[in-house]
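Fold the stuff below for me.
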Amino acid sequence: MNNVIVWQFHRLAFTEPMLLSLCVSACLVALALALRHAITRDDEGLPLAGEMAYQLMHDAVEEVVGANYVERVLPFVGTLWLFILLANLLGLVPGLLSPTRDLSVTSALAVIVFAAVHVFGIRASGWKAYLRHYLAPTPMLLPFHLISEFTRTIALAIRLFGNMMSLEMAAMLVLLVAGLLVPVPLLLLHVVEALVQAYIFGMLALIYIGSALEAGQPGPLAPSPLEEH
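Have a look, this model is predicted:
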């Protein structure tokens, strides 16, 4: 982790992971503006790629939460996927490190997911029905439900941090030993790992949200991919 302050404005201090995370957010905003501009000009390339990406994310979200909630959940989970993917790929830029290799960044993402899960659940069922599910099937299980909420949030943060940290450390060690003889396989490995880790983080968040939407509802949601096997 790199917690050294690299820029400070009055009392507001920024570390390198914070600045890189802001750069990723700015890139996503710029990409969205470019996509809107391309659509208004009837261009084909960028809108087509955006439509394909949207359809892939739409199908993944719909498979977990069902058609009734897909439009409500997709903006959050889709943004999460894109942010993590771009943050993971930032490590490919010479001189830069992926923000997601810093535990503070992954912890912030996990806390956002933690809050979003309860927001979606309360909006879907009402706060009384949603909170009541923590007492089911017996109030004696309340402490275990609460422990589960916190442990899965911690695991979500550590999983992404550990995988990205180990990937970049392994790449650095290989480059030190083999020099620049193996750059292409390492780059491909980084791209694949970035895709996989972004997908896993987003899918776990999606499954947690799907469980929250199901809590307090009279009918079950569509089963998640993990529940089908």
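
CA atoms for contacts and neighbours, from now on please.
OK.

How far does the lengthiest helix in the chain sit from its chain's centre?
Criterion DSSP state H: the longest helix present in the chain is helix 142-178. Centroid separation for helix 142-178 versus its chain: 13 Å, with Cα atoms, centre = their mean, to the nearest Å.

After that helix, which helix or strand is next? Please name it.
helix 183-214 (DSSP states H and E).

Show me what that next one packs onto, helices and strands only.
Packing partners of helix 183-214 (3 or more Cα pairs under 8 Å, 6 or more residues apart in numbering; DSSP states H and E): helix 45-65, helix 70-89, helix 103-125, helix 142-178.

now with 6 Å?
The elements that helix 183-214 packs onto, with contact taken as 3 or more Cα pairs under 6 Å, 6 or more residues apart in numbering; DSSP states H and E, are helix 70-89, helix 103-125.

just checking, next helix/strand downstream of that helix?
helix 225-228.

How far off centre is that following helix?
Worked out by Cα atoms, centre = their mean, helix 225-228 lies 20 Å from the chain centre.

And that helix, what's buried?
For helix 225-228, burial by neighbour count (16 or more other Cα atoms under 10 Å) applies to no residue.

Then stretch 186-196?
186, 190-191, 193-195.

one more to line up against the first:
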Amino acid sequence: MTLSPDQTILFDLWGISLNATVFFTWIVMLVLTLGSILVTRNLRPDVPPNRWRTMLEVIVQGIEGQIKEIAGRSDRPLLYYAGTLFLFVAVSNLLLVIPGFEPPTASLSTTTALALSVLIAVPLFGITSRGLGGYLKTYLQPSFIMLPFNIISEFSRGVSLAVRLYGNIMSGAVIATILLGVAPFFFPVIMDVLGLLTGMIQAYIFAILATVYISSATDSSRASSSESAHPPQTEKETS
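Down below sits the predicted model:
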């Protein structure tokens, strides 16, 4: 029993071994790219939306609504980024119902790469929103003593994201393999349903956590609120 698609070598390409993680990641990207092209190819006001376009609009509006609840504002760049994370993880897990498909999110290398993208996106969004100096000041809040702890907190977020996503997907695959060996005719249907449910939940949680981390880095109200908590004393008050 293989615990990770990294261990499954499909074929050699020009002397380079291509494992299942890379291959099925390409499959997911191909499905997302072709699906978006097919759904939006007639995206015009005079063309009535079909069910696929309606479903895509519902997904986009749902993600945008979650961002507004978390960040308190509409943020198009964050919508594009968080939406891409959600769709990639969700489609990777949904394709698990296809026989022979191994979700790339069951590989620690994939989940680590996704977590690293979040770690890079957080300062990029923060610098874009606050400026370099304004973002670096957040590491000194509420006091400069917190600088090492804030740095450790940034890296621990990425580690927790990677381990959480990998652990949940991998544990589900291991449990499914064990149950298939016990009762191969009864448990597959149940495990497929549970796999779809947990896959969507994990995609939602991952995208929401990324949105929370980025929103906290771009929220300038934290700095202003900390300054307003200790307003400068006026001449009348000092007297």
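
Can you give me the TM-score here?
Here the TM-score for the pair of chains, by TM-score structural alignment, normalised by the length of structure 1, is 0.88; 219 aligned residues with a Cα RMSD of 1.9 Å.

Need the helices and strands packed on helix 183-214 of structure 1 in TSV (columns: mean neighbour count and distance to Gly216 of structure 1).
Shown next, in TSV, are those (neighbours: other Cα atoms under 10 Å; distance: least, Cα to Cα, whole Å):
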stretch	mean neighbour count	distance to Gly216 of structure 1
helix 70-89	19	18
helix 103-125	18	6
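
Relative to Leu97 of structure 1, which of these is closest?
helix 70-89 (8.6 Å; Cα to Cα).

The closest one corresponds to what range in structure 2?
Aligned using TM-score structural alignment, helix 70-89 of structure 1 spans residues 75-94 in structure 2.

Now tell me what touches that stretch from outside.
103, 196, 199-200, 203, 207 (Cα atoms under 6 Å, 6 or more residues apart in numbering).

residue contacts, Ile63 of structure 2?
So Ile63 of structure 2 contacts nothing (Cα under 6 Å, 6+ apart).

Report the aligned residue range of structure 2 for the longest helix of structure 1.
Using TM-score structural alignment, helix 142-178 of structure 1 pairs with 147-183 in structure 2.

Identify the residue of structure 1 aligned to Ile37 of structure 2.
That one, Ile37 of structure 2, aligns with Leu33 by TM-score structural alignment.

separation between its match and Ala87 of structure 1?
19 Å (Cα to Cα, to the nearest Å).

Same check on Gly216 of structure 1?
Where Ala87 of structure 1 is concerned, Gly216 of structure 1 sits at a distance of 35 Å (Cα to Cα).

and Leu43 of structure 2, how far is that from Ser221 of structure 2?
Taking Cα to Cα, one finds Leu43 of structure 2 at 38 Å from Ser221 of structure 2.

ok, now Ala173 of structure 2?
Ala173 of structure 2 is 43 Å from Ser221 of structure 2, by Cα to Cα.

quick one, which of the two is more surrounded?
Ala173 (21 against 10; other Cα atoms under 10 Å).

can you pull the contacts of the more buried one?
Contacts of Ala173 of structure 2 by Cα under 6 Å, 6+ apart: none found.

what does Thr15 of structure 1 give?
3-6.

Can you tell me the closest non-neighbouring residue to it?
Ile5 (4.4 Å; Cα to Cα, 6 or more residues apart in numbering).

surely Ala212 of structure 1 meets Val119?
No - between Ala212 of structure 1 and Val119 there is no contact under Cα atoms under 6 Å: 8.9 Å.

Nearest spatial neighbour of Ala115 of structure 2, chain-adjacent residues omitted?
Once flanking residues are discounted, Ala115 of structure 2 sits nearest to Gly158: 5.0 Å by Cα to Cα, 6+ apart.

residues near the one you found, how many?
22.

That one touches Ser117, doesn't it?
No - the pair Gly158 of structure 2 / Ser117 is not scored as a contact, 8.9 Å apart, by Cα under 6 Å.

Average offset of stretch 106-124 of structure 1 relative to structure 2?
Stretch 106-124 of structure 1, aligned to structure 2 and superposed, deviates on average by 0.4 Å (mean Cα distance after the TM-score superposition for structure 1).

quick one: that stretch aligns where in structure 2?
By TM-score structural alignment, stretch 106-124 of structure 1 lines up with residues 111-129 in structure 2.

any residues touching the matching stretch, and which ones?
105, 135, 158, 161-162, 214, 217-218.

ok, now with 7 Å
105, 135, 158, 161-162, 165-166, 210, 213-214, 217-218 (Cα atoms under 7 Å, 6 or more residues apart in numbering).

Could you pick out the buried ones from the residues you listed?
105, 135, 158, 161-162, 165-166, 210, 213-214, 217-218.
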